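1. Need a 3D model of the following:
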Amino acid sequence: MRKTKWQGWGPAEQAEQHYLVEPRTLAGGGDIRHVSEFLRASGWRDKSKPGGPLAMESPDRAVRISYDPHIQPGGWTIHGTARGHQAEWWAVLGRQAPVEIIAGLTDALTQPRSAHAPNVWAPLEEQHWQTRPEGRHYTATSPDGAAWMHYRQDGHGNALWWTGAKDRQGNGWTAQFAPTTPLHLVQAFSTALASPEPAMRPRGRVPHSAQIRTTSVSVLPSQLSAWQHARNAAARASTWARNSVRSPRPRTTPRPHAASGAFRTRR
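-> Predicted coordinates:
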């Protein structure tokens, strides 16, 4: 384990010990606010009941996201309703799926779809995952062998995405996507899945696994707050920009009947 000391601490704050965990696929679930606060800043409605599981709904009510760790197997459920040419779809992800990877998918739900055709495998290949065809199926495995992504196709041509990560002790998580899940969302997930960036976890929240590498860092509470604030501010700014484009432009010239400098008196 490496140890790093961050400079620039203020005298009024006490630094807290955190760990950068690699690979991120085995970092454990993390703080779900990483997901929920970004969605809230993007205009999503918090439908959670007091003391109940997390429940979020998109502004157009087309997508619902829930997280419940108290049921078996527990974890994340994302459900999209049928709209236009898009059929109903769903995704289920285990509770130990890192929030940084979950956010790859959920952040994409708040953003416009790219005009480019999605390629689920491209982000994995860029990070040197091993890919191999198996008849009508396709598999990608991370260089360390801990994470995978499978594409399965049944006799009717229906596709199913199955992915996850496990260490040698069997600890980890799995996720599944419905055949109708939009491919750009699956690609957003695979991009986050393959990212080499470590995940940060506080002391006491690092999984016990021989396959992870940790770097100890001392972090100020204000730094953690600033990082989250910057992430949420970016979500609010992006949402505002999209809404501004969709709303009518304000009138910049006077109406024909409104003479400049004239006032009409109501009788």
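
2. okay, CA-based contacts and neighbour counts for the rest of this
-> OK.

3. where exactly do the strands run in the stretch 101-250 of the chain?
-> Secondary structure of the stretch 101-250 of the chain (DSSP state E, counting those that start in this stretch): strands at 130-134, 137-141, 147-153, 159-166, 172-177, 199-202, 213-219.

4. right, and those - which one's nearest Ile32?
-> strand 199-202 (12.2 Å; CA to CA).

5. Could you report the separation of the nearest residue to Arg168 once chain neighbours are set aside from Gln86?
-> Using CA to CA, 6 or more residues apart in numbering and skipping the chain neighbours, the partner closest in space to Arg168 is Gln211 (7.6 Å). Gln211 sits 40 Å away from Gln86, going by CA to CA, to the nearest Å.

6. Gly74 too?
-> For Gly74, the distance to Gln86 equals 27 Å [CA to CA].

7. and if you look at Ile102?
-> Ile102 is 22 Å from Gln86, by CA to CA.

8. ditto for Glu13
-> Counting by CA to CA - Glu13 and Gln86 are separated by 50 Å.

9. Over to Ala237?
-> Distance from Ala237 to Gln86, counting by CA to CA: 28 Å.

10. how about the helices in the stretch 51-200 of the chain?
-> Per DSSP state H, counting those that start in this stretch, the stretch 51-200 of the chain carries helices over the ranges 99-108, 122-126, 183-194.

11. List the buried residues of the last one.
-> When you say that, I think you mean helix 183-194. Neighbour-count burial for helix 183-194, with 16 or more other CA atoms under 10 Å as criterion, is recorded at 184-194.

12. angle of that helix against strand 137-141?
-> Inter-element angle recorded for helix 183-194 and strand 137-141: 30 degrees (by axes from the mean of the first three to the mean of the last three CA atoms, to 10 degrees).

13. Who are the packing partners of helix 183-194?
-> When contacts are defined as 3 or more CA pairs under 8 Å, 6 or more residues apart in numbering; DSSP states H and E, helix 183-194 sits against helix 99-108, helix 122-126.

14. how about this one, so we can line them up?
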Amino acid sequence: MKKKQWQGWGSGEQAVQHYLVQPRALAGGGDVRHISEFLRASGWRDRSKTGGPLVMDSPDRAIRVAYDPYTQPGGWTIRGRATAHHREWWAQFGQQTPVEAVAGLTDALARPRSAHAPNVWAPLVENNWSTASGKGHYTAISPDGAAWMQFRQSQGGEAIWWTGSRDEHGNGWTGAMSASTPMHLVQGFSTELASSEPVMRPLGHVPASTRIRTRSVSVLPSELAAWQQARITAARAATWARANAPRVRQRSATSRPRLTDSSRSR
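-> Predicted structure coming up:
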């Protein structure tokens, strides 16, 4: 079925009220397309069935990202199968986990790894989260005390990453990642979770909490579309660059000018 074009686009469009929300840990889930459209633009396959959960597979089918709002507690499930270079791993986040934080992990799945060693705690400390250790746990807590991230290890030696957020009413979300989750993915999550930048939520989708700060903004639908398209375009460009890098290197190597006898004698 073809999607109908929104009739308000163009010169006659009307601004829609949105809110910039801080801290992002308490902003609510947000639009899942922030994640799915980026992965799709990065070459991931959409395996979702009509009316069912979102299911997306990496190009090599080694990783699956799923979002299920139809079950309880529901939310995000991300799994990576064992490979020659890494053990099997998993991550799970509740439905109210901000998509921007989850995208910190899922975006990293579609990007080249940095040459620098990952540091999960650095983004938290840089944003003034307090840290403490004890009884096999290492914990970072947000400045307002509403969010946390913890590496916890049981007496039996089992370990997980545990994270979440709670407002004054006890509402919020929790998430967990296996100890085998690649560290650069965990850092991607912690970076976006701790970011001091506000996130945008539409009218009617802002949690009722005295712990959040909001600023009302009027946004044109075309502006929202442009911001979303910029993220998708960047993903497509990066995917194209990775896919064509070997071809470009080979072409540049074979296109080097050959020295003639006259040039050698100069």
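
15. How close are the two chains, by TM-score?
-> After superposition, the two chains reach a TM-score (TM-score structural alignment, normalised by the length of structure 2) of 0.89; 245 aligned residues with a CA RMSD of 1.6 Å.

16. returning to what we had before: got JSON lines for the buried residues of helix 183-194 of structure 1, with distance to Asp107 of structure 1 too?
-> JSON lines is the format used below for these (distance: CA to CA, whole Å):
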{"residue": "His184", "distance to Asp107 of structure 1": "12"}
{"residue": "Leu185", "distance to Asp107 of structure 1": "9"}
{"residue": "Val186", "distance to Asp107 of structure 1": "12"}
{"residue": "Gln187", "distance to Asp107 of structure 1": "12"}
{"residue": "Ala188", "distance to Asp107 of structure 1": "9"}
{"residue": "Phe189", "distance to Asp107 of structure 1": "10"}
{"residue": "Ser190", "distance to Asp107 of structure 1": "13"}
{"residue": "Thr191", "distance to Asp107 of structure 1": "12"}
{"residue": "Ala192", "distance to Asp107 of structure 1": "11"}
{"residue": "Leu193", "distance to Asp107 of structure 1": "14"}
{"residue": "Ala194", "distance to Asp107 of structure 1": "16"}
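
17. Tell me which two in those are the farthest apart.
-> Longest span within those, CA to CA: His184 and Ala194, 15.3 Å.

18. okay but Arg231 of structure 2 is in contact with Phe38, surely?
-> Yes. Using CA atoms under 8 Å, Arg231 of structure 2 is in contact with Phe38, at 7.0 Å.

19. Counting by contacts, list what the helix ranked longest in structure 1 packs against.
-> As assigned by DSSP state H, the longest helix anywhere in structure 1 is helix 221-246. Applying 3+ CA pairs under 8 Å, 6+ apart, we find helix 221-246 of structure 1 packed against helix 33-41.

20. May I see the buried residues of the helix it packs on?
-> Buried residues in helix 33-41 of structure 1 (16+ other CA under 10 Å): 34-41.

21. Of these, which is the nearest to Asn119 of structure 1?
-> Of all the buried residues of helix 33-41 of structure 1, Asn119 of structure 1 sits closest to Val35, with 23.8 Å by CA to CA.

22. Tell me, how many residues neighbour the closest residue to that closest one other than its chain neighbours?
-> Nearest residue to Val35 of structure 1 in three dimensions, chain neighbours excluded: Ala103, at 5.5 Å (CA to CA, 6+ apart). Per other CA atoms under 10 Å, the neighbour tally for Ala103 of structure 1 reads 20.

23. Tell me which of the helices and strands packed on helix 183-194 of structure 1 is the most buried.
-> Of all these, helix 99-108 has the most neighbours on average by mean count of other CA atoms under 10 Å, namely a mean of 21.

24. counting contacts, what elements does it pack onto?
-> Contact here means 3+ CA pairs under 8 Å, 6+ apart; on that basis helix 99-108 of structure 1 packs against helix 33-41, helix 183-194.

25. average gap between that helix and structure 2?
-> On superposition with structure 2, the mean distance recorded for helix 99-108 of structure 1 (mean CA distance after the TM-score superposition for structure 1) is 0.6 Å.

26. how far out from the middle of the chain is that helix?
-> The chain centroid and the centroid of helix 99-108 of structure 1 are separated by 1 Å under CA atoms, centre = their mean, to the nearest Å.

27. Give me the contact list for it.
-> Identification of contacts with helix 99-108 of structure 1 by CA atoms under 8 Å, 6 or more residues apart in numbering yields 25, 29-32, 34-35, 38-39, 185-186, 188-189, 191-193, 199.

28. In structure 2, which residues correspond to that helix?
-> Alignment of helix 99-108 of structure 1 against structure 2: residues 99-108, by TM-score structural alignment.

29. and what of stretch 57-65 of structure 1?
-> Mapping stretch 57-65 of structure 1 onto structure 2 (TM-score structural alignment) gives residues 57-65.

30. Go through the matching stretch and flag the buried ones.
-> Judged by neighbour count (16+ other CA under 10 Å), stretch 57-65 of structure 2 contains these buried residues: 57-58, 63-65.

31. of the residues you listed, closest to Ser142 of structure 2?
-> Val65 (27.2 Å).

32. Quickly note the distance from the nearest residue to the closest one once chain neighbours are set aside to Asp46 of structure 2.
-> Closest residue in space to Val65 of structure 2, ignoring its immediate chain neighbours: Ile78 at 4.5 Å, by CA to CA, 6+ apart. According to CA to CA, Ile78 of structure 2 and Asp46 of structure 2 sit 14 Å apart.

33. Ok, Arg64 of structure 2 next?
-> Taken as CA to CA, the span from Arg64 of structure 2 to Asp46 of structure 2 is 10 Å.

34. Pro221 of structure 2 too?
-> Shown here: Pro221 of structure 2 relative to Asp46 of structure 2, a distance of 26 Å by CA to CA.

35. go on, Asn244 of structure 2?
-> 23 Å.

36. Looking at the two, which one has more neighbours?
-> Using other CA under 10 Å, the more surrounded residue of Asn244 of structure 2 and Asp46 is Asp46, with 18 against 12.
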